[in-house]
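*Asks:* All I have is the shape, not the residue letters:
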């Protein structure tokens, strides 16, 4: 009986040992799978982290460049309308040739003016020759030529306008001339289109047309300027 019991005990112990080894084997398998998941999770986290850093380092220069370009377009490269002012308007008065019958060709007057142009931009403005048209009661009575040139950034210049058609043919509107003489004043309209071009950093070129219009009124008695009103438009 003792021998039988010892055999039973030995077999039981061996079985228990086999069960422990099986459990340990199973636990080892579970631990191995868990380690793999942890490794994959850690690798995925590191990969996302590197990708995030890469996006940040790439995004900062792009964002900086966009801010710089936006700032330049709103400051240095932004086109500002040139400022034009009328000055030194000179009216020689009305002359009538009494040696012949009163007619449109016997009534003349001379007119000259200067225009000051200021370029507020950070680049030069180049313009070509232009002509001031002088209108008296919807009738063009004369032309005044203006020379072209190049206006540097932030500078101003005076464009001297000289009469090229000799004198203004006021007699082409005799009826209005009689009425204006009674009022002791002569109204004129002066308009000019100044074509030009701007060159931004020698890269961008834009054609620009400055449209300028003035209504001026002179006293007939002393040929002095009574009043004037001007406005301008810029076309690109």
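*Replies:* Arrived safely, thanks for sending. A quick note: this is a predicted structure, and the numbers were derived from the prediction, not measured.

*Asks:* CA atoms for contacts and neighbours, from now on please.
*Replies:* Fine.

*Asks:* what's the offset of the longest helix along the chain from the middle of its chain?
*Replies:* Across the chain, the longest stretch assigned as helix under DSSP state H is helix 2-74. In terms of Cα atoms, centre = their mean, to the nearest Å, the centre of helix 2-74 is set 58 Å apart from its chain centre.

*Asks:* Next secondary structure after it?
*Replies:* Using DSSP states H and E, the next helix or strand after helix 2-74 towards the C-terminus is strand 83-96.

*Asks:* Residue 143 - nearest residue in space that isn't next to it in sequence?
*Replies:* residue 133 (4.8 Å; Cα to Cα, 6 or more residues apart in numbering).

*Asks:* contacting residues around the helix or strand the one you found falls within?
*Replies:* Taking DSSP H and E as the definition, one finds residue 133 inside strand 130-136. Applying Cα atoms under 8 Å, 6 or more residues apart in numbering, the set of residues contacting strand 130-136 from outside is 140-148, 161, 170, 173, 187-195.

*Asks:* Pull the distance from that strand to the chain's centre.
*Replies:* Averaged C-alpha coordinates place strand 130-136 at 29 Å from its chain's average position (Cα atoms, centre = their mean).

*Asks:* likewise stretch 58-77?
*Replies:* Its chain's C-alpha centre and that of stretch 58-77 lie 16 Å apart, by Cα atoms, centre = their mean.

*Asks:* Presented hereafter is structure B, for comparison with structure A:
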């Protein structure tokens, strides 16, 4: 009994198709593994870090008003904030906010301009925080008393929202936070001590 050659043709045609499907599935699996490894290593979001590089007190103007004796201090704090981006992708931040507090009471604020920090790069932001006399009404006696003792302490709290962009379509929203406590000497009005805590909220 002889074998019919026509019966082997479908099998011969199926074999290349199965090989091609196997190759495609293998490539898809390899690409998946590569993407997974990259997602867990190179593209894993890292925390952008903010830090207060310098803070200088400027524009100190004591003012005494009559007939009721009232003492007030106009104080401006010049800030330089450093933003470090350790990611392999850019960090685009929106409008941030810095608050000036004295004894837990907000006495000034300023907007921080939006911008973009390149991958594995850094940038600085400058801002001026002015202590607003009308917000100090309840604490003015404490401020004057602290100033007469030789120093006073203010807090600066900064929030910078933004997102990390991977390959233009993978986006991770974060908020960089910096809280600093400054001890200002009197009468030099120089920053004697600076303690900061930095963190990032995903």
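*Replies:* Sure thing, it's come through. Here the structure is a predicted model, which is why all the values come from computation and not from measurement.

*Asks:* what does the strand holding residue 133 of the first structure correspond to over in the second structure?
*Replies:* Under TM-score structural alignment, the match for strand 130-136 of the first structure in the second structure covers residues 96-102.

*Asks:* before we move on, back to that, on average, how far is the strand holding residue 133 of the first structure from the matching bit in the second structure?
*Replies:* By mean Cα distance after the TM-score superposition for the first structure, the fitted strand 130-136 of the first structure averages 0.7 Å away from its aligned residues in the second structure.

*Asks:* and the next helix or strand after that strand, what other elements does it pack with?
*Replies:* Reading on from strand 130-136 of the first structure to the C-terminus, the next helix or strand found by DSSP H and E is strand 139-146. In this structure, strand 139-146 of the first structure packs against strand 130-136, strand 156-163, with contacts taken as 3 or more Cα pairs under 8 Å, 6 or more residues apart in numbering; DSSP states H and E.

*Asks:* Pick the most deeply packed of those.
*Replies:* strand 130-136 (a mean of 19; mean count of other Cα atoms under 10 Å).

*Asks:* Measure how it sits relative to strand 139-146, angle-wise.
*Replies:* Relative orientation of strand 130-136 of the first structure versus strand 139-146 (axes from the mean of the first three to the mean of the last three Cα atoms, to 10 degrees): 150 degrees.

*Asks:* How about the secondary structure of the residue nearest the centre of the second structure?
*Replies:* Central residue of the second structure (Cα atoms, centre = their mean): residue 176, 2.6 Å from the mean position. Secondary structure assignment for residue 176 of the second structure (DSSP: H, G, I helix; E, B strand; the rest coil): strand.

*Asks:* Translate it into the numbering of the first structure.
*Replies:* By TM-score structural alignment, residue 176 of the second structure lines up with residue 210.

*Asks:* Please tell me I have it right and its match contacts residue 197.
*Replies:* No: in this structure, residue 210 of the first structure is not within contact of residue 197 by Cα atoms under 8 Å, at 10.5 Å.

*Asks:* So residue 81 of the second structure sits against residue 112, correct?
*Replies:* No: Residue 81 of the second structure lies out of contact with residue 112 (Cα under 8 Å); the separation is 9.7 Å.

*Asks:* hey, what's in contact with both of those two?
*Replies:* Joint contacts of residue 81 of the second structure and residue 112 (Cα under 8 Å, 6+ apart) are 125-126.

*Asks:* if we can go back for a sec, need the helices and strands packed on strand 139-146 of the first structure in a markdown table with distance to residue 55 of the first structure, can you?
*Replies:* Converted to a markdown table, those look like this (distance: least, Cα to Cα, whole Å):
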| stretch | distance to residue 55 of the first structure |
| --- | --- |
| strand 130-136 | 56 |
| strand 156-163 | 49 |
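
*Asks:* Looking at those, which is nearest to residue 218 of the first structure?
*Replies:* With respect to residue 218 of the first structure, and counting by Cα to Cα, the nearest of these is strand 130-136 at 12.0 Å.

*Asks:* what angle separates that closest one from strand 156-163?
*Replies:* 50 degrees.

*Asks:* if we can go back for a sec, mind checking which of the contacts of strand 130-136 of the first structure are buried?
*Replies:* By neighbour count, with 16 or more other Cα atoms under 10 Å, the contacts of strand 130-136 of the first structure hold 140-146, 161, 170, 173, 187-195 as buried.

*Asks:* Mind telling me what residue 191 of the first structure corresponds to in the second structure?
*Replies:* The equivalent of residue 191 of the first structure in the second structure is residue 157 (alignment by TM-score structural alignment).

*Asks:* any idea how far residue 78 of the second structure is from the closest residue in space to that match that isn't next to it in sequence?
*Replies:* Spatially, and ignoring its direct neighbours in sequence, residue 157 of the second structure is nearest to residue 179 (4.5 Å; Cα to Cα, 6+ apart). Distance, residue 179 of the second structure to residue 78 of the second structure, using Cα to Cα, to the nearest Å: 16 Å.
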